[in-house]
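K.L.:
Quick check, what structure comes out for this input:
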Amino acid sequence: MNAISGNYTRFFTGDFNPASYGTHPDFSQYGPLHRAILEGDWESTESFYRSHPEAVTNSITESSDTALMVGIMSGQKIEFITNQVEFGRVDLRRVNKEGNTALHEAAIVGHLKAAELLVGRNRSLLYIRNLDGYLPLHLAAAYGQREILFYFLRVGEVHNIQLSESELDMLMHLEISARFFVPYVKHIQEIKSMHDRTKLFVRMFCWGLQGSPEHSSILKKAFLLGAKNGIQEIVEEILVVFPDAISYVDEDGHSALHLAVMYRCEHVFNFIIQQMGVSKKLLLKVDNGGNNILHLVGRMPYQPQLEVGSGAVLQMQRELQWYKEVEKLVPVQATTTLNHDGKTPMMVFDEDHRRMIQSEEQWIVSLASACTVSTTIIGTIAFSAAIQVPGGNNDKGHPNLNNETNNNTGHPNSNNETNGSTFRLFAISNAAALYSAISTFLIFLSIFTTRYAAIDFLYSLPNRLIIGLISLFVSITSTIIAFGFAQYFMLFEEHETWNPTSVVIMSFALVTLFAFLQFPLLLNMMKTTYGRSMFNLLDGRNSRKGLRF
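P.N.:
The predicted structure follows:
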């Protein structure tokens, strides 16, 4: 595959520096033309063409790239490329040192409009191979240029290109290696269109291999690679045409189901379990190391598939959810089976995840420490406000602001009535702040005393963190509300109208800030703990458990 990286890499490295061409005796005269093309200056380019007619077809770089190739590789607008093609007699079949035509270069950089223009002028460009035998179709797949590849498949009549079985295998591998089937698009309609075209291509690939004696060796690589990369379309379409592909294993004895578990590809896992059935033969299959599927799910993932949400606790929780889900499917004897190292699945899980447990324990302890300090401060403030209430107490020890009668006349006073109602709201919010602060302190105190066993990360610790963060949010919000009422008492004067807008805005801003900083973590934990499972099985086992402490 080193040939594939040729032109594209050369263009973005120092080897493709236009300033360097001025020092080469063979190409120094084309320096102005090269700079004009890179700048998209058609007037200067046309002027150079008229004064140097040979520049239209000659190579202008040390890599034998033509002016048209430079224009395409630099991503010039289609109007500029069209002017280049229509000026003079441009040889569209001319190749550079790597044997690439202008269409090869368009496939590499993803210039779809240039590719449409070139194919419209000369359809035979689709069938020209470079020095390594690659068609433009191959290069589009290798660089993940989805739109151009689908365009080549649509207009190039891929069956007439006469791809050999080994080339079909290579084409599929290039697409998977370039993450071709991962739909990096934003809109639902685009996702559906990409999904349908992907399935069409894979179906075409499988149909082309029907009746071939070598279909097993070719499909085996693509099928297992698709399972490992989590590309459900490949797995689904191959199994539809060749159901026996479910028995394919790699050199280490890993089946597609093994790879889906090892690389944490839940979509492939769900499809295989739902469509192919949960057979004991499939689930009890062991690899060359004597590991069954439960041993394999007990290992750390073979690629970073853990970042499913904020907070380290979610990583360990996800690992445990994988293990528990696979454990439900396998027979009981699989949980105690020893591999060639003499280890049970749970022993493998504990050993492989020991470092993760330690790091997540540190993360949880640090979070609990910070929250405990915060709630201690809030509780101190709330308790102090309950003892030393705004306005002080009367001779009987009752809060003055809670008295709805005038202390001098003994008759009802409208202002005192307002103060009394407001004071009761202050007392309620202050009590809520104090009690929720104490609750938060107790919850996070229980986190400090947890044994931090692996199973605790599944429900116990997430539940405590969720309740603790909710209680902390209530205490902070109640404290801010109580402070707002206290400000009202301090600034209120008889016969004066007080505008509380500024205090309300500042209070709302503080609550919003806390929600903005902590709610993503809280919502993600609630989703993974109480939400729908990522394993969409048909037997009802995809619901979450209740609260567990």
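K.L.:
use CA for all of it now, contacts and neighbours both
P.N.:
Will do.
K.L.:
Could you tell me how far the nearest residue to Phe426 once chain neighbours are set aside is located from Ala222?
P.N.:
The shortest distance from Phe426 to any non-neighbouring residue, by C-alpha to C-alpha, 6 or more residues apart in numbering, is to Ala482 (5.1 Å). Taking C-alpha to C-alpha, to the nearest Å as the criterion, Ala482 is separated from Ala222 by 64 Å.
K.L.:
all helices of the stretch 251-400 of the chain, in order?
P.N.:
Taking DSSP state H, counting those that start in this stretch as the criterion, the stretch 251-400 of the chain carries its helices at 256-262, 266-276, 280-283, 293-297, 313-329, 345-352, 354-387.
K.L.:
Which of the ones you listed sits closest to Ser47?
P.N.:
helix 266-276 (57.4 Å; C-alpha to C-alpha).
K.L.:
Report the angle between that closest one and helix 313-329.
P.N.:
10 degrees (axes from the mean of the first three to the mean of the last three C-alpha atoms, to 10 degrees).
K.L.:
and helix 266-276, how far out from the chain's middle?
P.N.:
21 Å (C-alpha atoms, centre = their mean, to the nearest Å).
K.L.:
what's next to that helix, contact-wise?
P.N.:
227, 230-232, 235-236, 257, 260-261, 534-538 (C-alpha atoms under 8 Å, 6 or more residues apart in numbering).
K.L.:
count of neighbours near the residue lying closest to Ala140 once chain neighbours are set aside?
P.N.:
Nearest non-adjacent residue to Ala140, counting by C-alpha to C-alpha, 6+ apart: Ala107, 4.8 Å away. Counted with other C-alpha atoms under 10 Å, residues neighbouring Ala107 total 31.
K.L.:
OK, contacts around Ala107?
P.N.:
Per C-alpha under 8 Å, 6+ apart, neighbours of Ala107: Ala115, Pro136, Leu137, Leu139, Ala140, Gln145, Ile148, Leu149.
K.L.:
In which helix or strand does it reside?
P.N.:
Using DSSP states H and E, Ala107 maps to helix 102-109.
K.L.:
Can you spell out which helices and strands pack onto the following helix or strand past that helix?
P.N.:
On the C-terminal side of helix 102-109, the closest following helix or strand by DSSP H and E is helix 112-121. Packing partners of helix 112-121 (3 or more C-alpha pairs under 8 Å, 6 or more residues apart in numbering; DSSP states H and E): helix 78-86, helix 102-109, helix 146-155.
K.L.:
which stretches of the stretch 51-200 of the chain form helices?
P.N.:
67-73, 78-86, 102-109, 112-121, 136-142, 146-155, 165-177, 188-209.
K.L.:
I'd like to know which of the ones you listed is closest to His353.
P.N.:
Of all the helices of the stretch 51-200 of the chain, helix 165-177 comes closest under C-alpha to C-alpha, at 28.6 Å.
K.L.:
want to put them side by side, so please do this one too:
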Amino acid sequence: MEPPKPEDDIVKYKAWIEKNASALNAIGLSCELDIFSQIKKINSAKVVWDTLAKRYGQPSQGVLNSVGEQGNSSNISGTKEDKPSGAAAKKTTDRNSSNNPGRGDEKSHDYVKYAALLNLVRSGNLDALKDFLRLHPEATSAKITFIDQTALHIAVLAGHEHIVEELVERMSDDNLAIQDIDGYTALARATTTGNYRMVECMIKKNQKLVSIAESSWGSIPVVISMNFDYKELAHYLYSLTPQHDLEPEKGHHGASLVSFAIYTLALDIAVDLIRRCPQLAFALDREQFSPLYVLASTSEAFLSGKHLVFWKRWVYSCMHVRPASRATHETRVNIQNIQGETITTSGFKKLREMKLIHIQSHELLSRMCEKISTLNEEARSNGGVYAAIFRAIKEGNFEFVYEIVRANPDLLYVIEYPAKRTIFMLALLHRQAKIFSLIYGLPQRKIALSGFDATYNNTLHMAGIFTTSTPIHHIPGAALQMQRELQWFKEVESLVPPMLKKGLNNDCLTPRQLFTRDHEDLMKKGEEWIKSTATSCTVVGALIVTIMFAAAFTVPGVSVPVNLFVLMQFPLLVDMTKSTYGPSIFNKKMKGWI
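P.N.:
Here you go, the predicted model:
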């Protein structure tokens, strides 16, 4: 039976629309996602059922009768034999009730009524959608799914820009603010997809949407877009978001935006927002971290987090990058002694972008450091200042530690609890040579090295501690790793007061004894590495094997008078080591900086 046409009988046509929608909804609820994807663009329940019958061999008489004659959704599933019974029926009932908690028959009827609209929006059929909305103009504001989504929500998630534009044009400003079960407006859902055109379309009609937070995380659209790393969209939303929405008194929006901007290296937004509202540096974001702490953990925002080869370091030093005005991507670049056209190549472009990020990160850090000096002890602790310093040391974020203690020298003596370790103890524990080298810029370095932690480990003990998390994996081969550990211990030993060399910790171990115990496994692996290398490298192997048993390397404190540094007497190994690691771990030429 052909469906009635609106020009023939509008009453019958409306009745058919509702019956057809009921059938489509029932079929859709019964299908798995992979099957539904095959039929979602079909607008006729009869055609859908015949398609499924053809593919899966099910009879179509039941659904044809229910759509064409009765319109009763309870009969849509076909004949009695087609309906589930027993456990299967209970499972279906439980599933439907779990998808529709606390909702009455009236709302369920609405979902059935608008099933055709749901299908039209998902399929992107604009002409059919217009026909439906002419008959049901109220449908634009109806919640048509079990999770309270409107047709606009569905169109956004389906990615149909033309459908979104049509619906926005028909909807009122207030209806654009309708939220789904998770508190997302259609605009908020659009920000999760990064669709600039959809977002712009909705905001042009109702700019107040930028201030509506979803309920899952309590985030406003600009925070959502930055979290998903949609930088262009985030810049657009940031320019339209009222500043008072981003102040600490309004919740975590501002702190979260700064944190996500740091994570995604969209630092122009972070700098601008901290400039306008400095206290955001110490406010907690939605993950309960302060932006200062996030910056400390993001070592790639600073030059020390990058390892550039020689020519890139030279080009980097020659670049002059000046950030443009607030929250834009525009920069002015001038590179001395380099032809203008070469800057367009990808390598130079990446270096330019890198240097811009480093300039912005320094400005951001400087603004945060200025504010730290005005905070009392409680505000520093609650704002994550101390935690940020300790995290920066672990990450090897030299610029962060240097700038923050230079601007606030009293922070040089902060203690990490409950371990009760100083900045320099932590630098040794995490093998951060550049940070530890700050000790050479202090006038009273011996005093700074004289502390003890909660288990009575002194500074030299820190150089002897070795765990699975000790950062030596960038060094190839266990023997060279062992050599590096010895080098650390020897250099720290030359710095500490003599009494610390014999100091005992709570395990009654001196620093040398602790070093020996913790490095026993690495020592064995180093011996195996040397043997395997000697086997595979004939010439070098002959030299190594010659001295291997006569002067096998050991660790400090072992009674056998042999030393790993014997290997360093061979010119080849000396050259290899110097070219790889340099003559010293620490920068002993560090100038006074306090």
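K.L.:
quick one on the thing from earlier: please convert the contacts of Ala107 of structure 1 to JSON lines, extending it with neighbour count and distance to Leu125 of structure 1.
P.N.:
What follows is the contacts of Ala107 of structure 1, written out as JSON lines (neighbours: other C-alpha atoms under 10 Å; distance: C-alpha to C-alpha, whole Å):
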{"residue": "Ala115", "neighbour count": "25", "distance to Leu125 of structure 1": "10"}
{"residue": "Pro136", "neighbour count": "28", "distance to Leu125 of structure 1": "8"}
{"residue": "Leu137", "neighbour count": "25", "distance to Leu125 of structure 1": "11"}
{"residue": "Leu139", "neighbour count": "26", "distance to Leu125 of structure 1": "13"}
{"residue": "Ala140", "neighbour count": "28", "distance to Leu125 of structure 1": "14"}
{"residue": "Gln145", "neighbour count": "22", "distance to Leu125 of structure 1": "18"}
{"residue": "Ile148", "neighbour count": "25", "distance to Leu125 of structure 1": "14"}
{"residue": "Leu149", "neighbour count": "25", "distance to Leu125 of structure 1": "14"}
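K.L.:
ok, and those residues in structure 2?
P.N.:
When you map those onto structure 2 and apply both residues aligned by TM-score structural alignment, their matches' C-alpha atoms under 8 Å, the shared contacts are Ala115, Leu139.
K.L.:
Closest one of the contacts of Ala107 of structure 1 to Glu319 of structure 1?
P.N.:
Gln145 (34.0 Å).
K.L.:
what do we get in structure 2 for that closest one?
P.N.:
Taking TM-score structural alignment, Gln145 of structure 1 has Tyr263 as its aligned residue in structure 2.
K.L.:
excluding its backbone neighbours, what's nearest that match?
P.N.:
Tyr263 of structure 2's closest residue in space is Thr298 (C-alpha to C-alpha, 6+ apart), at 6.9 Å.
K.L.:
Now do the one you found: how many residues are near it, please.
P.N.:
21.
K.L.:
Repeat that for Val156 of structure 2.
P.N.:
25.
K.L.:
could you measure it against Val333 of structure 2, distance?
P.N.:
The gap separating Val156 of structure 2 from Val333 of structure 2 is 39 Å, by C-alpha to C-alpha.
K.L.:
Of the helices of the stretch 51-200 of structure 1, which is nearest Thr344 of structure 1?
P.N.:
That would be helix 165-177 among the helices of the stretch 51-200 of structure 1, by C-alpha to C-alpha, at 33.9 Å.
K.L.:
Need the winner for burial among the helices and strands packed on helix 112-121 of structure 1.
P.N.:
Across these, averaging neighbours per residue (mean count of other C-alpha atoms under 10 Å) puts helix 102-109 on top, at a mean of 27.
K.L.:
Where does that one end up in structure 2?
P.N.:
Under TM-score structural alignment, the match for helix 102-109 of structure 1 is residues 221-228.
K.L.:
okay but Arg237 of structure 1 is in contact with Phe201, surely?
P.N.:
For the record, residue 237 of structure 1 is Glu, not Arg. No: with contact defined as C-alpha atoms under 8 Å, Glu237 of structure 1 does not reach Phe201; the gap is 9.6 Å.
K.L.:
So for those two, which sits in the more crowded spot?
P.N.:
Comparing Glu237 of structure 1 with Phe201 by other C-alpha under 10 Å, the one with more neighbours is Glu237, at 21 against 18.
K.L.:
Okay, buried residues for whichever strand or helix holds the residue nearest to Phe426 of structure 1 please.
P.N.:
Ala482 of structure 1 is part of helix 460-491, with elements assigned from DSSP H and E. Using 16 or more other C-alpha atoms under 10 Å as the test for burial, helix 460-491 of structure 1 gives 460-486, 488-489.
K.L.:
do the same with stretch 539-551 of structure 2
P.N.:
Gly541, Ile544, Val545, Met548, Ala551.
K.L.:
How many residues are close by the residue lying closest to the second one once chain neighbours are set aside?
P.N.:
It stands for Ile544 of structure 2. Distances taken as C-alpha to C-alpha, 6+ apart put Ala534 closest to Ile544 of structure 2, at 6.6 Å, once the chain neighbours are dropped. Residues within reach of Ala534 of structure 2, counting by other C-alpha under 10 Å, total 18.
K.L.:
In structure 1, what sits opposite Ala534 of structure 2 in the alignment?
P.N.:
That one, Ala534 of structure 2, aligns with Ala368 by TM-score structural alignment.
K.L.:
now, which of the buried residues of stretch 539-551 of structure 2 lie within helices?
P.N.:
Gly541, Ile544, Val545, Met548 (DSSP state H).
K.L.:
Can you lay out those residues as a markdown table showing distance to Leu514 of structure 2?
P.N.:
Formatted as a markdown table, those follow (distance: C-alpha to C-alpha, whole Å):
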| residue | distance to Leu514 of structure 2 |
| --- | --- |
| Gly541 | 32 |
| Ile544 | 28 |
| Val545 | 29 |
| Met548 | 25 |
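K.L.:
Farthest pair within these?
P.N.:
Farthest-apart pair in those is Gly541 and Met548; separation 9.8 Å (C-alpha to C-alpha).
K.L.:
Would you check how far apart the counterpart of Pro476 of structure 2 in structure 1 and Gly298 of structure 1 are?
P.N.:
Taking TM-score structural alignment, the alignment pairs Pro476 of structure 2 with Ser310 from structure 1. Distance, Ser310 of structure 1 to Gly298 of structure 1, by C-alpha to C-alpha: 23 Å.
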